[in-house]
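Trainee: Mind looking at a prediction? Sequence and model below.
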Amino acid sequence: MTTRTDLTGLLDQVSADRMTDTIATLASGPLAGRRVGSPGGAAARAWLVDQLTALDGEMRTEDFPVRAVPQVYEAPEVTWGDRNGSRRLVFGRQVAIHPASADTVDAIRGALGVAGTDDPAGRWLVVPAEMSLFDAYRDIHGAAGLLIRRPVDAEGWQFTMLAGPDPGPLPVLTLDPDTHHAILAAAAAAAAEGDGWLDGATPLRRDDVTGTNIHARLRPPAPGAVDLLLTAHYDGVGDHPGLRLPAASDNATGVAVVLEAARILTAGLPAGVGLSVALLDGEEVGALGSAHHTTQLRAEGAAPLVINVDGAGRLDGAAAVEAGGPAHRLLALLDQAGRHTGVPLAAGPVASDNRRYGGAGFAAIGIGAGMGGYHSPADTPDKVDPATLGAITRLVVATAHLAGTAPATLASSIGDQR
């Protein structure tokens, strides 16, 4: 059987089932949320190397240092109470640890107070919703800790962040809106009645680890020909004690799209067009893997067209597209591919590795098509829409194919953000 290499033939090869299997593997329990520098991240990397090796490309991995990655090493036990009794808060839903928190192993018990109003000495200070953490720090001498309001997703989970501020001087806990409202009211009442209290710890350490990018050169470019680079980050924020964070949409979906597109394009691109894949680590701690890679590319004098996919879980309307660097032609190709495949596109923020490539002067676009349960236990494989996976992969495949066949000058209606 002869494999068709015309565009229609390439698009017919896209398999949502294959991508669904990839996502199930990357989001599985043994990979433990794929935090940078973790055993789960290493397991994901080994599996991905095997997938790319099967495409007969030139493989390599590149290490880079990552400093002070926050990690909750015990589930925090937090209880609060007043004259009406005590309540144990549910980790991940009602309470979590703020990334700016100091590390405290032993629980601290203190009376409740309101930041900026009450004497802070010995108190857990509830920070009003309209007050920033910076402003709350103005009067904290002797305080037991701070309690910050944080929104929750549709399933009631708080989100986890690895990139953020340096640790501050106090324990800092985050509360869901309902719990924050209740404890703020108790703190205000405690000023008169003196019976509101909270008992809790913030076991949050910061580890220096090694991140590792995965690179595969699948097709060398002919002199002066188009060179394509497909990218996605494979790391997640990692599991917490007692909480699974599968990281399915963010970003097992992007990895699945890139692997599927690479599998099709390796044999299907027009002659002379180059193709590489970079599966990046350390995105969740500040896009450090792509920052490391851009330095390498500039040193090599490379000039790839970069397509980054971050979040292809569920397309609701148009796919978001963000451009960086001299991306006008790449955007025009994407426009044409969107019209050909029927995928609507709109300019929108895609805050991911594409920004590192664009900032380094490479033509780069980021594509985002939705994610559920952002950085929470709700980001599970069953939330991923197979039709979205197929649509975004066809968009990437069509863009890459057109890069080798379309005229040098094309118009773009999406807009070139430089």
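Mentor: Okay, I see it. Residues are numbered from 1 along each chain as shown.

Trainee: C-alpha from now on. contacts and neighbour counts both.
Mentor: Will do.

Trainee: can you tell me how far Tyr357 sits from Pro326?
Mentor: Tyr357 is 11 Å from Pro326, where distance means C-alpha to C-alpha, to the nearest Å.

Trainee: These two: which has the busier surroundings?
Mentor: Tyr357 (27 against 17; other C-alpha atoms under 10 Å).

Trainee: Might one say that that one is in contact with Glu322?
Mentor: No: contact criterion C-alpha atoms under 8 Å: Tyr357 and Glu322 do not qualify, at 11.9 Å.

Trainee: How are the helices of the stretch 151-300 of the chain distributed by residue range?
Mentor: 177-193, 253-268, 288-300 (DSSP state H, counting those that start in this stretch).

Trainee: which strands and helices sit next to the second one?
Mentor: By that I understand helix 253-268. helix 7-12, helix 16-26, strand 227-233, strand 274-280, strand 305-309, helix 386-403 (3 or more C-alpha pairs under 8 Å, 6 or more residues apart in numbering; DSSP states H and E).

Trainee: before we go on, here's another structure to hold up against the first:
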Amino acid sequence: MTTRTALADLLDQVSADRMAATIAILASDPLAGRRVGSAGGAAARAWLVDQLTALGGEVRTEDFPVRAVPQVYEAPRVTWADGFGSEELVFGRQVAIHPASADTTHPRRGALGVAGTDDPARRWLVVPAEMSLFDAYRDTQGAAGLLIRRPVDVEGWQFTMLAGPDPGPLPVLTLDPDTHHAVLAAATAGDGWLDGATPLRRDDVTGTNIHARVRQPRAGGVDLLLTAHYDGVGDHPGLRLPAASDNATGVAVVLETARILAAGLPAGAGLSVALLDGEEIGALGSAHHATQLRAEGAAPLVINVDGAGRLDRAAAVEAGGPAHRLLALLDQAGRHTGVPLMAGPVASDNRRYGGAGFAAVGIGAGMGGYHSPADTPDKVDPATLAAIARLVVATAHLAATAPATLSSPIGDQR
């Protein structure tokens, strides 16, 4: 069978329906957003172990410590007022808790003031949009807390972050742009008050990576490592954050391509899968794994997928480490499968592998409802799933094929 025919046969096996079914499971209620160290994360992990075992892989899990994971343990009730009346703000839309916030259980009520201008004592200080949090802390002695502007997505949700600065000395709430504008206007006029708490604890937990050796490489043969993070930012009280595009899509692509490549790679090529935990708290799972690989003297070609929800013009590609050959193969695969590629930031686990000296590329193809309740399975485009899976299959197959056997038309086709 020629290389071209073998690759075409593999690409024909890609199933968007199968990947969509994976996403529906990972984004389901029992998995509760898959935050690292949570029961939902453990449920996702058990299911994923079963999927990789079914591929015939040698599957194991690897634990690592994760410190100070932010957890909103109670939906905050926040009310504010100006001269026209009072309003209770909607958690997740109009108000949320900043990851640098101190943990406060009991509501604090105080007059509104402007950070850097008004006497801070017993006031909730509204931080102007052009002022950084660092600058806002300069004159906060005795303040009730800080109020910061935060953008919302097209559906009006604020995004959730786990990774971020260490907790500061004050409660910090984030307000959507419209609410921030109104509250700042009231504070500037010397009018109004706010009453609210910031129930945000930080837990030390255990993260767990999932590893599967699907095919052993022969001596001197190419060894491929497909990676994606399976954790999400997790649900909040009263708010579901399904984490469909980020990153159930990447996991679905990796499972689908591993299933196809397990039997479809040329003889002698190695294939491993790493489904990583703790990405949302600072890519800790990949940092742990990259350190292990270096200690073992391994030299895999790493392909990481983070966000395959909706392709907009071109897939973003970020390379790290000695990735020149891998980038050339990816470009060739993109031309062959008709997936346009562009250099762009993919701030994910690929950076940990590249920083450790491995040839690594990250692929991102869009995500809707970033870190919010809007990141639901119905936002995922099946054609994008299929396109990225085909791209990864083609890259892996070309990487495992001696360059001398590749005819140039493969790289030029669209």
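Mentor: Yes, it's here. Here the structure is a predicted model, which means the values were calculated and not measured.

Trainee: now, of the helices of the stretch 151-300 of structure 1, which is deepest in the fold?
Mentor: helix 253-268 (a mean of 25; mean count of other C-alpha atoms under 10 Å).

Trainee: tell me the average deviation of it from structure 2 after fitting.
Mentor: Taken over the aligned residues, the distance from helix 253-268 of structure 1 to structure 2 averages 0.1 Å (mean C-alpha distance after the TM-score superposition for structure 1).

Trainee: tell me the angle that helix makes with helix 386-403.
Mentor: Put simply, helix 253-268 of structure 1 runs at 40 degrees to helix 386-403, going by axes from the mean of the first three to the mean of the last three C-alpha atoms, to 10 degrees.

Trainee: Which residue range of structure 2 does helix 253-268 of structure 1 align onto?
Mentor: Mapping helix 253-268 of structure 1 onto structure 2 (TM-score structural alignment) gives residues 249-264.

Trainee: What lies in contact with that stretch?
Mentor: For stretch 249-264 of structure 2, contacts defined as C-alpha atoms under 8 Å, 6 or more residues apart in numbering pick out 10, 13-15, 18-20, 22-23, 51-52, 55, 214-215, 226-230, 271, 273, 275, 305-309, 380, 385, 388-390, 392-393, 396-397.

Trainee: and that stretch, how far from the chain's centre?
Mentor: 19 Å (C-alpha atoms, centre = their mean, to the nearest Å).

Trainee: So Pro70 of structure 1: helix, strand or coil?
Mentor: State at Pro70 of structure 1, reduced to three classes by DSSP: H, G, I helix; E, B strand; the rest coil: strand.

Trainee: How many residues are close by the closest residue to Pro169 of structure 2 other than its chain neighbours?
Mentor: Nearest residue to Pro169 of structure 2 in three dimensions, chain neighbours excluded: Ala102, at 5.8 Å (C-alpha to C-alpha, 6 or more residues apart in numbering). Using other C-alpha under 10 Å, Ala102 of structure 2 is surrounded by 22 other residues.

Trainee: Matching Ala102 of structure 2 against structure 1, which residue comes up?
Mentor: Here Ala102 of structure 2 is matched to Ala102 in structure 1, going by TM-score structural alignment.
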